Each structure stands twice: as structure tokens, then as C-alpha cells.
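Q: need a structure here:
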Amino acid sequence: MFGGGDSEPPPPVHASVDQPDFVDPDKIRPPDQYGTPLTRPDGSRIPLFDGDPTREQTQQGAIGDCWLISTLGAIAGHMPEAIVNSVRETEDGNYEVRLNAVERSKKSASWVLTGGEIVVTVTPDLPVYSDNPEAAAFADVSRTGVAWTAILEKAFAGLDQTWTQERKDRWLEFRGINDQAAPPEGYVRLNGGKVMDKTEILTQLTGLPARSDSIATERDPLTGKPADRQVIEEFRRLLDENKPILVGSKFPLKDEPGLTHHVEAGHAYEVVRVDERGQIHIRNPHNANHPLPMSIKEYRRNFSTNYVTLE
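A: Got it, this is the predicted structure:
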């Protein structure tokens, strides 16, 4: 945490996010323009919220930011008040997003609060395709009926405006990029997998410390408890404590068996339940094509050993 005692928290960092760069055209068909899909044909606007936020109101669009959308869905599913407290509509028709300022811990791989805030002003226009300007190209707003997911997605797309050079250098090191002076910006930066740490996003939105951990792979030497049982009990404990569990599927090598249970390779998911039979239930941030419930052995086949949660 920040200094403590009589130390003053750092002043808020402000940013204005208008029209962040589109996604990399080399990877997918990019949108053609910015539009106003939040405005309905009758002139009314899709509401920011419709009751408490839910994970079902998060739906990934035509951009590879499953890591972000699954995190937003997990927070909505466990701590909807954190979403409500982070974003509001302003009198001028824009949105204000307030995030906790964080920094990399010097003692661990986690992120810690600095005591400051990041205040992001987000305009309501969103990327669209010219042949379907009524629909947002990225996080869905028409089927979900709410705007908060798309507004938070846009805020995170523009968050690089607040990055220091040290933060940019760390991003490049994290991605193993050595031949460019700066990261891509806007939605381009969000596209294509693990480009930001999910623990960072959890801490920014909830104000609570998060951690990345690995599931058990060996029998506990003290208790003799089998590895599979350890994982099931740990997932149940975390869910009982209302803590998100974010996981990622594998990229099978050519000589390895393919993924099963409708799991997409290299995709971020959320563990939402472990039932009485020990079957693990997992949510796809596309809001469809969810994996079939699977045993812990089937889970090990399909998913990496790492997961992210709150401490």
C-alpha cells in the first residue's frame, strides 16, 4: 500500500479518451469508423446499467481482449458494486471512469495500491463497421442492453495515456518485444491475448490485492491430500469467499492431443462453479459456446496450471 502515516496520497491522474486507435488490421478485419451504437433509433441511449451488473452483460466482440472481458465479467459476478462505483454518466453525455492507481510490487509479482486514482473521461462513440453502424464492433451493447462493459473496455484502451516510460518499457519486456520504442496504443494494444496483467485490472477496479497462482500438481507432503482434491477444494473455497477465478486454455503442440469440451485454444475464461460431483463449470467471455462441465483431469488437459484471483 502507499506510504501510510501522515503521507498524502498522490494526486489523481486524469486522461480523456476520445477515439483510441483501432485494432491491428493484420490480425482481424478492423472497424471502419467510430459511430454512436449507444444511441437507439428513437434517440434514447442504451443505459449504463440495468440493475446490478452481471457477468452475462459482458460479451466479447471482434477483438482479442478475452482477458479483459472475462475479468470484467468475473468482477460483475462477484463484486458488482465495484463496477457501479467505477463508472458513471456525466451531465455532458460522457462517462467518467475511476480506477485505483497501482504499481508493481517490489517484493512480489503482484500489483499494489499507490493510494491515488486514475480518472478517465470517456466519450460515448464506439468503433463500428460501416455496414452495421447500429452495433458496437467490440464489447456488445445491443444484446446485453447495457453500456458499462463497452465504456470500461474503451477506458482501458485509452489507459496507455497515463503510462510512464517505465510502464511502457515493462509492457514491451513482458511481451518480449525489443524492436520498437513504444507499445501499440488504444484498442490495438488490447487485441491479441495477454497484453495486460489480469491481477492489475482486478486491483484497479476492486481496490483489493490480487495474485497469480498455480494449481497443485503433486500430493501434499504434509496432509497426503491428492493434487486433484487440492484443486477442487481450493476452487470451491475461493468461490465460497466470493473471489473470481480467471483461467486460460492451452495452446496444444502438434504432438499433443487437442482440447476437448468446446474449449478454444489460447482463450481466457472464468471458473464460475464447482458442483457437488466435482465438475468444473467455466464461462466463455463471448457469452456463448461455454465449455462443457469437466472433471479436474479434463480441466488439466484443457487449461494451463496458472490462475488469477484476489488474495
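Q: alpha carbons only for contacts and neighbour counts from here, please
A: Fine.
Q: ranges for the strands of this protein?
A: Here the chain has its strands, by DSSP state E, at 13-17, 33-35, 87-89, 95-104, 111-122, 126-128, 210-214, 246-249, 268-274, 280-283, 303-310.
Q: which neighbouring elements make contact with the fifth one?
A: In terms of contact count using 3 or more Cα pairs under 8 Å, 6 or more residues apart in numbering; DSSP states H and E, strand 111-122 is assigned the packing partners strand 13-17, strand 95-104, helix 148-157, helix 198-206.
Q: can you give me the angle the second one makes with helix 198-206?
A: What it means is strand 95-104. On the basis of axes from the mean of the first three to the mean of the last three Cα atoms, to 10 degrees, strand 95-104 is oriented at 130 degrees to helix 198-206.
Q: report how many residues lie close to Gln165.
A: 11 (other Cα atoms under 10 Å).
Q: thinking again about what came up before, and Pro31, which of the helices and strands packed on strand 111-122 is closest to it?
A: Across these, Pro31 has its closest neighbour in helix 148-157 (14.2 Å, Cα to Cα).
Q: list the contacts for Val247?
A: By Cα atoms under 8 Å, 6 or more residues apart in numbering, the contact set of Val247 is Ala268, Tyr269, Glu270, Val271, Phe303, Ser304, Asn306, Tyr307, Val308.
Q: repeat the analysis, applying 10 Å as the threshold.
A: Residues near Val247 by Cα atoms under 10 Å, 6 or more residues apart in numbering: 67, 70-71, 198, 212, 267-271, 282, 303-309.
Q: now Gln59
A: Each residue near Gln59 by Cα under 10 Å, 6+ apart is listed here: 66, 69-70, 72-73, 138-141, 143-144, 149-150, 284-288.
Q: can you give me the helices in the protein?
A: With DSSP state H as the criterion, the chain has helices at 66-78, 80-86, 148-157, 165-175, 186-190, 198-206, 227-240, 296-302.
Q: second chain to compare with the first, below:
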Amino acid sequence: MTGFLGADPEQLIAQGQAMERHGTRLQALGEELSTAARSVSWTGPDADSLREEISARVATALSDESIRLENCGRALYRHAAQQDAASSVDGRGDSARYAELLGGESWSDIIDTAQDAWAATPFDDPLTLEELGGRYTDSPEGKDFDPADVDLSPEAIADQRMRQGSLGDCWLLAALMAAAQSDPQFLADNITLREDGTWDVTLYEDGEPVVVTVEPDQIARDGARAEVRGAGEEEDGGNTWENDEIGYMSIYEQAAINHLGPDYESVIADTPSAGLELITGADADGSDILSWNGQPSMEQLETALSQKRPITVMTDPIMPFNRDLSSAHVYQVTGVDRESGEVILSNPWGDGSDMPGEVRVPLNFFYDNSIVMTGVGARPEDFGKGPS
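A: Coordinates of the predicted model:
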């Protein structure tokens, strides 16, 4: 195959700069129009009506389009950065240039995050149990741990809030959150406490069930836990990591490590659809930014949620333009607010991190500036039934 494949970063940047210039000009025109309407010597109901029309509709519309153009310009910078990084020898591109274009963000930090998220082996050396805090059962909070104390009822699974921990397996944990919202009974049925104090967990490989045994001593201290909410005032420990408990997500996480591993790197980074299929055993509909028109609309998201289908999304690996979103991170879609035009996301990091546990993203930012990949799982009645 010969010829050029991909986009020309110089052309993308030039077009982005033109969009930003015209966006700025539209904003200025709206302000000039509003000023002119207020300053003209004209009184009466018609004058008031015209001024109100200009202020409420015309100037606002120009401002909205100005923001849209500027956002599209920044999106082109982002695509240029991705193209430049993919084409360059070291995968980094022009650090100073993109740091300036992307609003002062450190380009090197951004691309390092993306590389860590997507690389097959994000760590130079194998990640060890000690690097994850050692065994939970050897920790102060886990010294009296009894597997029988883990509440694996569907009610507990539906109610528990996730706290991710130190592993980069948000694709798995967000899928667990989504499946727990869709059918907590299915997850409860797929974890069994054995008489010897270990658990059997059913995962799925190409739609076929695989039973994986998890031992309590395998669970890392810095792994996923169930966030304890309202644990008391600050002097009593408050809502802290040490107060968080082992929950269904802790056991599922270790089951995935045992099945895909045995190394911890086996669960670092994958697609939204992969997590849903591993957990539910049914096909998930996947889409990404390369399919352009393949992302579901707000109406389609709303319909899927009404059918109790689990939905997860991945944010832009370079830099989502909603500052409440982390890059290259998978979130659960928990709802759609048609009145405000927002999609509601839940972060598997939980509360208490440097990012909020719940994020509301306007639809015009959702796919254009924030989300690059969506996974929509099967209906709960199809869980465990294999590929369709």
C-alpha cells in the first residue's frame, strides 16, 4: 500500500486556528449588536421588544456558535496532536507547540497518560503485590477479615459504591457498576462463597462461562473496594480509604486477574465493550471515534437505559474538554437528563478523589470533546446466554 494515510497536522492546526478566529469574531459581533441596540435613540414597546429579541436570541445564538467554533477548533488541535504522536518516532510530537495550542496543558504529561492507558505493558517491570500495598488480610483494616462478612446479596450489590484503587482497570470496574445497576441478581448469582472460605466467580470468555476461584489472601490492599459512605466525622476516621470494605467488586477484580493474568498488567486498559462482555457473557455494541457517526444519540442512550442495558464510555486519551473528566478513563452512564441536555456519568473512583464521583456532561461536549468510545451491553434477560 502506498500513499499518505491519516490527516495532515499542519492543515488541521490551520483550520482550527481559522475556526477560533471566526468564533472570536462572532462573539464580538454579538456584543457590538447588543451595544448598538441599547444605544439607539428609540423608545416604546417596539423598541423594547427588538432589544429583548436581540439580547435573548440573536446575541445569544451568536455567542453559542462562537463557543461551538472555538471548541471545534480545539478538537482539531487534539486530532492534530494524536496524528502527530502516532506518526512521530518517539510518540510524543511537538511538546511546546501542543502545550500552547491546548491551553497551557503539559503536552508531555497528556501524551504520557495516553500511552500508559493504551500500552500493552504500561509498567517497565511487572507490577507486584507489594506495590499494591501487600495483602488486604495483612493490613490493619483487614486483620480480622472473614469472607462470610462480605455481603453478596443483590441488595448490597445494587447499593454499594465503587472505589477503584491503584489498578488501571476502570474498563472492568465501570462495567461492574453498570451491570450492578442493570441486574444485581445476576452478579450475586455469579459469586459463590465456598465452605473453605474461597469464592467461585463466573466470568465469560467468548460468551462461554468460566468459573474462577478467588482466595482472600490474593486480594491486594490497594485494590477495588466498596466505599463506606457517611462513616462518621473526621475525628472518627470519616470517609477514608481505610474505612472502605471488601465488596463484590474486590472479588470480581481478583477473578479477572486470575483469569486474564496471572499478572496484574492483564487487567490494565481495555475497551468498554470488553468489560461488559467479560462480566455479562453477552455481546456488547461498541463504537468509537473512528466510526464517526457510530456513536449512539441521546435518544438511543435513553432507550438503552430504559431497557436496563449497561452502558460505559471512555474519555479522550489526550484531553477531554470537560475538566471534571479524567483522560483515558472509563465511566458508567447512569442516566440522561433530556431537559438539560446532559448525560450523567459515574466515576469508578468514587467520591473523595480529585475528580467528582458523578459528572454531568452536556451532549454537545459529550462526543465532540470528551468521549471517544461507547459500550452498550445486552438486556439483562440476555445476560449469560452467550453471543447473539
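Q: superposed, what's their TM-score?
A: The TM-score (TM-score structural alignment, normalised by the length of structure 1) is 0.64; 231 aligned residues with a Cα RMSD of 3.2 Å.
Q: sorry, back to before: which one, of the strands of structure 1, ends up nearest to Ala62 of structure 1?
A: Nearest to Ala62 of structure 1, of all those, is strand 126-128, at 10.1 Å by Cα to Cα.
Q: remind me, longest helix of structure 2?
A: In structure 2, taking DSSP H as the definition, the longest helix is helix 9-39.
Q: give the aligned range of it in structure 1.
A: Following TM-score structural alignment, helix 9-39 of structure 2 has no partner segment in structure 1.
Q: pick out the residue nearest the middle of structure 1.
A: Leu68 (2.2 Å; Cα atoms, centre = their mean).
Q: identify the residue of structure 2 aligned to it.
A: So Leu68 of structure 1 corresponds to Leu172, using TM-score structural alignment.
Q: residues in contact with that match?
A: 178, 249, 252-253, 256, 267-279, 312, 330, 348.
Q: same question for Ala15 of structure 1.
A: For Ala15 of structure 1, the contacting residues are Val97, Ile118, Val119, Val120, Thr121, Val122, Ala155, Gly158, Leu159, Asp160, Gln161, Thr162, by Cα under 10 Å, 6+ apart.
Q: surely Ser326 of structure 2 and Ser346 touch.
A: No. Counting by Cα atoms under 10 Å, Ser326 of structure 2 stays clear of Ser346, with 11.9 Å between them.
Q: which residues do those two both contact?
A: The contact lists of Ser326 of structure 2 and Ser346 share Pro356, where a contact means Cα under 10 Å, 6+ apart.
Q: if we can go back for a sec, how about the helices and strands packed on strand 111-122 of structure 1 in a markdown table, adding distance to Asp169 of structure 1?
A: As requested, these are arranged in a markdown table below (distance: least, Cα to Cα, whole Å):
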| stretch | distance to Asp169 of structure 1 |
| --- | --- |
| strand 13-17 | 20 |
| strand 95-104 | 13 |
| helix 148-157 | 18 |
| helix 198-206 | 16 |
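Q: and of the ones you listed, who's closest to Arg167 of structure 1?
A: strand 95-104 (9.1 Å).
Q: name the helices or strands packed onto the closest one?
A: Packing contacts for strand 95-104 of structure 1, counted by 3 or more Cα pairs under 10 Å, 6 or more residues apart in numbering; DSSP states H and E, involve strand 13-17, helix 80-86, strand 87-89, strand 111-122, helix 148-157, helix 165-175, helix 198-206.
Q: most tightly surrounded among those?
A: When you average the neighbours per residue for each of these (mean count of other Cα atoms under 10 Å), helix 148-157 leads with a mean of 25.
Q: report the angle between that helix and helix 66-78.
A: Put simply, helix 148-157 of structure 1 runs at 130 degrees to helix 66-78, going by the same axes, to 10 degrees.
Q: tell me the average deviation of helix 148-157 of structure 1 from structure 2 after fitting.
A: Here the mean offset of helix 148-157 of structure 1 against structure 2 after fitting is 0.6 Å, by mean Cα distance after the TM-score superposition for structure 1.
Q: that helix aligns to what range in structure 2?
A: Taking TM-score structural alignment, helix 148-157 of structure 1 hits residues 248-257 over in structure 2.
Q: picking up where we left off before, adding distance to Gly51 of structure 1, write the strands of structure 1 out as CSV.
A: Below are the strands of structure 1 laid out as CSV (distance: least, Cα to Cα, whole Å):
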stretch, distance to Gly51 of structure 1
strand 13-17, 26
strand 33-35, 26
strand 87-89, 14
strand 95-104, 18
strand 111-122, 22
strand 126-128, 23
strand 210-214, 27
strand 246-249, 24
strand 268-274, 21
strand 280-283, 21
strand 303-310, 25
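Q: ok, which of those comes nearest Asp52 of structure 1?
A: Nearest of the strands of structure 1 to Asp52 of structure 1, taken as Cα to Cα: strand 87-89 at 12.8 Å.
Q: so that closest one matches what in structure 2?
A: Against structure 2, strand 87-89 of structure 1 falls on residues 191-193 (TM-score structural alignment).
Q: what residues does that stretch touch?
A: Here stretch 191-193 of structure 2 makes contact (Cα under 10 Å, 6+ apart) with 147-148, 150, 152-153, 198-203, 211-214, 248, 251-252.
Q: again, 8 Å this time
A: Residues from elsewhere that reach stretch 191-193 of structure 2, judged by Cα under 8 Å, 6+ apart: Pro147, Ala148, Leu152, Trp199, Asp200, Val201, Thr202.
Q: which of these are buried?
A: For these, a burial check counting by 16 or more other Cα atoms under 10 Å picks out Pro147, Leu152, Trp199, Asp200, Val201, Thr202.
Q: closest to Gln27 of structure 2 out of the residues you listed?
A: Leu152 (55.4 Å).
Q: residue in structure 1 paired with the closest one?
A: Using TM-score structural alignment, Leu152 of structure 2 lines up with Phe49 in structure 1.
Q: what about its match, distance to Gly64 of structure 1?
A: According to Cα to Cα, to the nearest Å, Phe49 of structure 1 and Gly64 of structure 1 sit 24 Å apart.
Q: do the same with Glu117 of structure 1
A: Taking Cα to Cα, one finds Glu117 of structure 1 at 27 Å from Gly64 of structure 1.
Q: got it, and Asp140 of structure 1?
A: Asp140 of structure 1 is 14 Å from Gly64 of structure 1, where distance means Cα to Cα.
Q: go on, Met294 of structure 1?
A: Taken as Cα to Cα, the span from Met294 of structure 1 to Gly64 of structure 1 is 25 Å.
Q: okay, these two: which has more neighbours?
A: Neighbours per residue (other Cα under 10 Å) separate Met294 of structure 1 from Gly64, with Gly64 holding more: 24 against 18.
Q: you'd agree the more buried one is up against Arg189?
A: No. With contact defined as Cα atoms under 8 Å, Gly64 of structure 1 does not reach Arg189; the gap is 9.8 Å.
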